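[1] this one's sequence-less:
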């Protein structure tokens, strides 16, 4: 297996930047959401970069792909949390659209990277 330094992976960097933006947004959620939506969206968004990092340390490309799949699912979870936040008026449509666009792009990058690993197997 080709070793990947996760810090050098563009998907990892984008996922970290995305997490920072989601954290900033979630600061404005109501205080009574601290153990609800705030906690859920923060755990999901950090899971993206954490799984990319953890997966990069595996011994096989196939194992790395499993962690990328988890990262992808976490991204979908973030998108759902953002939609709930929008519907509850915890964020405006402009911020929502920007974050969803970024989430979609990261998801596409994860899928593309995973496919490239598959071709290396």
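    Yep, that arrived. If you're wondering where the values come from, they're calculated on a predicted model, not measured in any experiment.
[2] going forward, measure contacts and count neighbours with C-alpha atoms only.
    Noted.
[3] Could you pull up the residues touching the residue nearest the centre of the chain?
    Nearest to the mean C-alpha position of the chain, by C-alpha atoms, centre = their mean, lies residue 48 at 3.5 Å. By C-alpha atoms under 8 Å, 6 or more residues apart in numbering, the contact set of residue 48 is 15, 70, 71, 72, 74, 75.
[4] thought residue 107 was touching residue 70?
    No. If you go by C-alpha atoms under 8 Å, residue 107 and residue 70 don't touch, sitting 11.0 Å apart.
[5] which of the two has more neighbours?
    residue 107 (23 against 17; other C-alpha atoms under 10 Å).
[6] One more to weigh against that first structure:
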């Protein structure tokens, strides 16, 4: 089900950041941040599928897309800063 896939990918964002930040080396933390970015992009892909299947309306899609776009930008900025 698409909703459970979105939930797993969304959870994975926070879980990878948490796992990578706990006593890991800088390269290892960056690797986990990369996983988080990929999970966020997975959520966006699922949003597109939901929109295409008429599960997600245009307003919700736009709101969520913007939120995840900002999240990806912020995680990438963090990754670049360390």
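    Sure thing, it's come through. Predicted model only: the values in this text are computed from it and were never measured.
[7] what about the residue nearest to the centre of the first structure, helix or strand, and which?
    helix 37-56 (DSSP states H and E).
[8] ok, now residue 54 of the second structure?
    Per DSSP H and E: nothing holds residue 54 of the second structure, as it lies in no helix or strand.
[9] Residue 26 of the first structure against residue 43, yeah?
    No. With contacts counted by C-alpha under 8 Å, residue 26 of the first structure stays clear of residue 43, the gap being 11.5 Å.
[10] So which of these two has more stuff around it?
    residue 26 (21 against 16).
[11] could you measure the closest residue to the more buried one other than its chain neighbours against residue 65 of the first structure, distance?
    Leaving aside its sequence neighbours, residue 26 of the first structure sits nearest to residue 38 (C-alpha to C-alpha, 6 or more residues apart in numbering; 5.8 Å). Using C-alpha to C-alpha, to the nearest Å, residue 38 of the first structure is found at 28 Å from residue 65 of the first structure.
[12] Could you pick out the longest helix of the second structure?
    Counting by DSSP state H, the longest helix found in the second structure is helix 26-52.
[13] with the first structure superposed, average distance for the helix or strand following that one?
    Next in sequence after helix 26-52 of the second structure, counting helices and strands by DSSP H and E, comes helix 58-81. On superposition with the first structure, the mean distance recorded for helix 58-81 of the second structure (mean C-alpha distance after the TM-score superposition for the first structure) is 0.4 Å.
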